[in-house]
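1. Let me see the structure of the following:
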Amino acid sequence: MNSADPVDVRSLVEFLRLCPPLDTLDAERLARAAERATVTSYGTGEVILDAFARPERGLHVVWRGRVSVWTNPDRIRELPAYHLGPTEMFGYVATLLGEAVGPRVEASGQTVVVRLDPDLVDPVFATRHGARLLAREVDMSRRMMVSGAIPTYTLVDDLIVASPLLVEPTTTIAQAAARMEETGLPYVAVRQENGGYGILTDAGIRRAVASALPVTQAVSTAMQGDAPSIRLGASAAEALITVLESHGDVVLVTDRADQLKGAVAARDFVVSSTTAGASLHEQIHRAETVDDLKDRYRSVPGMLTGLMAKGLAPSRVITVHSAIIDAAVRRTIELVAEQYPHLRTDAFTWLSLGSNGRREALLSSDIDAAASFDNALDAAGIAEYQPMFAKVAEVLEQAGLAHDRHGVSPVDPKFARTHADWARAGRDWITAPEADDAVIMTCLLVDGRPIHGDRGLPEVARVFGDLRMHPRTMSMLLAASIAQSSRPTPWRRKKIDLKAQFLVPIANIARWAALSVGSTALPTDQRLLAAGGSAMLNETDAVALADAFDAVQGIRLAWQMEQTTADRTPTDVVRLERLPPVDRAILAEATRVVTNSQRRMGNMARFAMPES
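-> Sure, this is the predicted structure:
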């Protein structure tokens, strides 16, 4: 049973001074809060708070131990959404709203929790850090109230029905088939020396038998070596798109440490209500004519609105959108190429650049792109492709995609070169960063992702792999990332540009930080987390920047959905008075996070950056 403990006010005050945003309280108010606090010990599994059952007035802080937090009342019997440790708070949203909006919190082991009187600590939510905490949690709670609850089967986690079936490479095909029959699973995952996984499915076994491969052979002789995989937390729509794009039957599911957690097959998705994105993806993939493709792509905004209404997180909605853009571009290339039978589509790799290369494109995003050709083609041979690329751009624009208004397109010969020419240009940009467009071109190509042709690492990307060994170039990239002009300044004007003033500065920091640690990650949040804890970007700043990026992307997506619903062209520009107070608080916090991070990186550069 839990028990109320005697309170040592002095020790409690010292502890509360370590808990942001409580550390912003003056000494007198902090002492009064400590005097009226209740300190309670809990054993493993004991319920500390169930704000789904009833709202409770109180602000809770973990003093010792750890707590498990559930944010969805339909998933109480499942794993918790997250854990909190010492100095972290919970319960303040239900207190402030006076609504039963959650969460449910239980002790994970022996835990001590401090309960504070909210009337004494309300002022902390007027601070920037407090506003950030409040905005994030209220926004989540509001979405929960609007949708009732996030529906089950929206995440790939919900679709895993059994523990993973993992075998060694030396297992025979016959033994693998027997294990599949035993468990009723349609696959076996095969452990590989590089830490990855291969996969053998029912269909793979049938193909092996049809090709007269002896079933006494090792499973490694029949498996697919690079198994399609997706991480826990991905949406069901993303997972199904992965299955469809791999032309397979099963996708493996791993955690952040790349440990296998299970798998989902195509048949498992029938229970999910959020796979409309995957359905549209497949419709676009199967479009028989250019007109079919245009018609199908025009339903994308409505599909995105539906995913948001079903409670899918904005970051997941954006990932699904990027996958659909990829499908549209690939199918457009295939359909347009039919009008140019003398040209080979396997002669070039199409690279998505910019936000779509990073899988962060929204409805207003330009679809920046480049083409990398076989080295056998000369300039005249590449020029023959220009009319086809112009037609691709025209079709995409008619479908509703902004296929670059600024010239970052293979239609421009500057963005259509051979593999060798791209690599040569990359080396020139690295060694002479002060040359015209060198920094801009480097930033564009570092974000490049192949979506047609050779899906391996582009040759120019391999050149950038050792960019951190070129301090002069890195210094110029850093200067661009932390320039005063790139800092968000929303409160100086009535209109703000969510992309230019908030997202671009964070994306620039993330790109540079990832390059500085040799990370090949593309999405901004992954780049930040990969670089967090490095000499130039501490872990706290990395997490804060990733949170700010995700939150602003959510505001941007909601704004563009509102514009689309009103039959207006989606833009990134919004008037401040149109935003609710919660969103304004998020933007204020994002401004502070970006500005402070840029300032710290500039100061660190004086000491951490090697001399050129």
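2. From now on I want contacts and neighbour counts done on CA atoms only, so please keep to that.
-> Noted.
3. need the contact list for Arg472.
-> Neighbouring residues of Arg472 by Cα atoms under 8 Å, 6 or more residues apart in numbering: Pro433, Glu611, Ser612.
4. how about the helix or strand containing it: buried residues?
-> Per DSSP states H and E: Arg472 is located in helix 471-481. Using 16 or more other Cα atoms under 10 Å as the burial criterion, the residues of helix 471-481 that qualify are Pro471, Arg472, Thr473, Met474, Ser475, Leu477, Leu478, Ala479, Ala480, Ser481.
5. Now do the second one against Glu611, distance only.
-> Right, the one you point to is Arg472. For Arg472, the distance to Glu611 equals 8 Å [Cα to Cα, to the nearest Å].
6. cool, and the third one?
-> With the distance defined as Cα to Cα, Thr473 ends up 11 Å from Glu611.
7. And for the fifth one?
-> Spatial separation of Ser475 from Glu611 under the definition Cα to Cα is 9 Å.
8. ok, and the closest non-adjacent residue to Glu137?
-> Val93 (6.6 Å; Cα to Cα, 6 or more residues apart in numbering).
9. Regarding that neighbour, what is its secondary structure?
-> Of the three states, Val93 takes helix under DSSP: H, G, I helix; E, B strand; the rest coil.
10. since we're on it, how many residues are nearby?
-> 28 (other Cα atoms under 10 Å).
11. Wait, it touches Val138, no?
-> Yes: counting by Cα atoms under 8 Å, Val93 touches Val138, with 6.1 Å between them.
12. which residues are in contact with both of these two?
-> Going by Cα under 8 Å, 6+ apart, no residue sits against Val93 while also sitting against Val138.
13. Let's compare: structure for the following, please.
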Amino acid sequence: MAKVGKTAPGISDLEARLSRHQPFDSVGRRDLAAIAEATVVETYDPGELILDAFAHHSTDVYVVLTGAVSLWHNLARLDEPPDDQIGPGGVFGYSAMLVERSIGPRAVAARASEVARIDGEAATAAFVSRSGARFLARTALDWSPSPAVVTAGAGLAQDVARAAPLVLDVSATAGQAARAIDADGRGFAAVRRADGRYGLVTDASLRHGIIVEGLPQTTSVVEVLDMSAPIATVDDSPAELLLAMLDRGARFAVVHDRDATLHSVVSLRDLSLTPVGVDVSLHERLRYAPDAESLAARSRRVPDLLGRLVEGGLSASKVIAVNSTIRDAAMRRAIELVFAGHPGLSTDMFTWLSLGSSGRREAVLSSDIDCAASFVEQTDPTTIDACRRAFAEVTAVLGRAGLISDGHGATASREAFSRTTEQWRAAAREWIAAPERNEGAIMISLLVDGRPIYGDRGLSAARTLIGDLRSHRGTLRLLLEDTLAHRAKPRPTRTLLHRRASGFDIKRQAILPLVNIARWAALNAGSAELATTDRLRAAAGSAMMPDSAARNLIDVFDTLQRLRLHYQLMQYADGVDPSDTLTMQLMSPIDRSVIGEAIREIAAAQRRMANVSSFVDSEEWIGSTTS
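-> Below you'll find the model as predicted:
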């Protein structure tokens, strides 16, 4: 290695070279000059080691100026081909700076290369810029403090698969399928469908079709397919397979090759042999907990599970989705256990809806349980009152399991949140007609986040409301005003960076304003999507939500949720009850700057929506659909 030094190319020349690449392209001239002053340019021969951030702690940031650099991100795979190769403009080393630990990568010159090594403190200025925040959102969402653990848990679906599955022709009958599956002994067979993709027929789907529904054995096998089986690809991770199967309550998943041909069928038993098997067993133990005490004890292991999934390489958004899936399982089992103690009450008479973050599948460790119930028509008031008392027992069981609800908030034990289906519809019509009365705007927002998890899964509060809402333009305007009343308030970056001892409520000050934007934009676009990112995608291209704004807000939401989960897991590991109040002193400078940039992005979207509503004819944006 030869050190060229910071004066060889000249400071101004180095500034120009750095400014061509993210995240240095939006740094102010003064900060860029300071970065150049803190930079040493070094040259490397092919095969020469540049950095081993697994073996040595490093807080420097590296930029490839010329040549190419090979990178290894997993400690256990250093003897394998590199995970990545980057050329001019490629940046590495920032992951170690993010967590201030030796987490990689290992970097080796792939050919003669010139690399700029920037002092980490000086480099921070680049990452607090708008471009820097977006760079991190794109490239650093999935870093993990334990690369060796990542390797253990982040294989591919093709690594889980066992022997090739039995394949039946689409012309087979249900009876032929039953005999073939019995002879094969594995309990399933793949069926090539008319669209060229593969479905699954199982012992369970055959029993349901022939015994429960009374279909003749001559029925086409297509009529008895297991519709719960998710379709995955060989590139999906075992954790992703687990998420899809738990979400659908499936025992099997069909795995396709990259060209959509059949690769294999994966079972929960197959997954139990992988490092994510513990997650399967926990979910199953929740589903079949024999009593409330067992349910509580098992539910309290969920934070440990989530931490293992993060260490296993699963992205934060998917870990949060896993958390929501497991919460659903705990709620369903709590309902079953409580109502088993009330033989005079039937669970067939109501549908239980998760509201708020649970309804949107965005719940984290600190999230409350918000819920409602919709009773079938003709349920008598006395029975409804008895069910409300039972619902209070359900929330008490969940509370002992660590899933807390606000007794004075949105909970099914309260009269306002447990009505017959027709009473809900009548109330919704009143809220839509006059959202300013009886907390109508709040109730609309709660209801459109509703997701049925027990009972009639086809019940959709959002779909019920959308048609009526789009015909009430004045209500949409009032809902927008309510959305914009809770503004994200940007702080100057330097204030955010230096107020280290202060607390920051990431939910109230950042996530809720963004969730409200997405909810309103989706309603305005006529979408019944629940997840915040799905709502933003559905509204993208509308008059109020340009494509670029939607993309930025999706990145912002994913980043905020990642940080929220990361710091709540840290709180849990430290023995502190997870909360949305983050202590700035415990956050890295990069994370503080990313939060600051996220708030500015949300505030900009709110300003734009306010300006459009004030200066553009409402005919052009109320009820507008995507282009």
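14. okay, now the aligned residue in the second structure for Val411 of the first structure: neighbour count?
-> Taking TM-score structural alignment, the alignment pairs Val411 of the first structure with Ser413 from the second structure. The tally of other residues near Ser413 of the second structure (other Cα under 10 Å) stands at 26.
15. The residue nearest to Ser413 of the second structure when sequence neighbours are not counted and Pro343 of the second structure, how far apart?
-> Among residues not flanking Ser413 of the second structure along the chain, Arg388 sits closest, at 4.4 Å (Cα to Cα, 6+ apart). Arg388 of the second structure sits 15 Å away from Pro343 of the second structure, going by Cα to Cα.
16. cool, Pro105 of the second structure as well?
-> 60 Å.
17. Thr202 of the second structure now?
-> Remark: distance between Thr202 of the second structure and Pro343 of the second structure (Cα to Cα) = 33 Å.
18. Ok, Asp468 of the second structure next?
-> For Asp468 of the second structure, the distance to Pro343 of the second structure equals 39 Å [Cα to Cα].
19. Which one's more surrounded, those two?
-> The neighbour comparison of Asp468 of the second structure against Pro343 (other Cα under 10 Å) goes to Asp468, with 14 against 8.
20. which SSE is the more buried one in?
-> Remark: Asp468 of the second structure resides in helix 461-470, with elements defined by DSSP H and E.
21. so what does that helix touch, helix or strand wise?
-> Packing partners of helix 461-470 of the second structure (3 or more Cα pairs under 8 Å, 6 or more residues apart in numbering; DSSP states H and E): helix 421-433, helix 440-448, helix 473-484, helix 512-524.
22. Could you check the angle the shortest one makes with helix 421-433?
-> What separates the directions of helix 440-448 of the second structure and helix 421-433 is an angle of 130 degrees, with axes from the mean of the first three to the mean of the last three Cα atoms, to 10 degrees.
23. now helix 440-448 of the second structure: which residue numbers in the first structure?
-> Going by TM-score structural alignment: helix 440-448 of the second structure matches residues 438-446.
24. quick one: buried residues of the matching stretch?
-> Judged by neighbour count using 16+ other Cα under 10 Å, the buried positions of stretch 438-446 of the first structure are Ala438, Val439, Met441, Thr442, Cys443, Leu444, Leu445, Val446.
25. ok, back up a step: now the helices and strands packed on helix 461-470 of the second structure as CSV including distance to Leu246 of the second structure?
-> Putting those into CSV (distance: least, Cα to Cα, whole Å) gives the following:
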stretch, distance to Leu246 of the second structure
helix 421-433, 28
helix 440-448, 24
helix 473-484, 34
helix 512-524, 26
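26. mind checking which of those is nearest Ala122 of the second structure?
-> Proximity to Ala122 of the second structure (Cα to Cα) singles out helix 512-524 among these, at 31.3 Å.
27. Look up the counterpart of that closest one in the first structure, residue range please.
-> The aligned range for helix 512-524 of the second structure is 504-516, by TM-score structural alignment.
28. can you check stretch 587-597 of the second structure too?
-> Under TM-score structural alignment, the match for stretch 587-597 of the second structure is residues 579-589.
29. Off-centre distance for the matching stretch?
-> Stretch 579-589 of the first structure sits 21 Å away from the centroid of its parent chain (Cα atoms, centre = their mean, to the nearest Å).
30. Show me which parts of it are buried, residue by residue.
-> Result for stretch 579-589 of the first structure [16+ other Cα under 10 Å]: buried residues Val582, Asp583, Arg584, Ala585, Ile586, Leu587, Ala588, Glu589.
31. SS state for the match of Val411 of the first structure?
-> coil.
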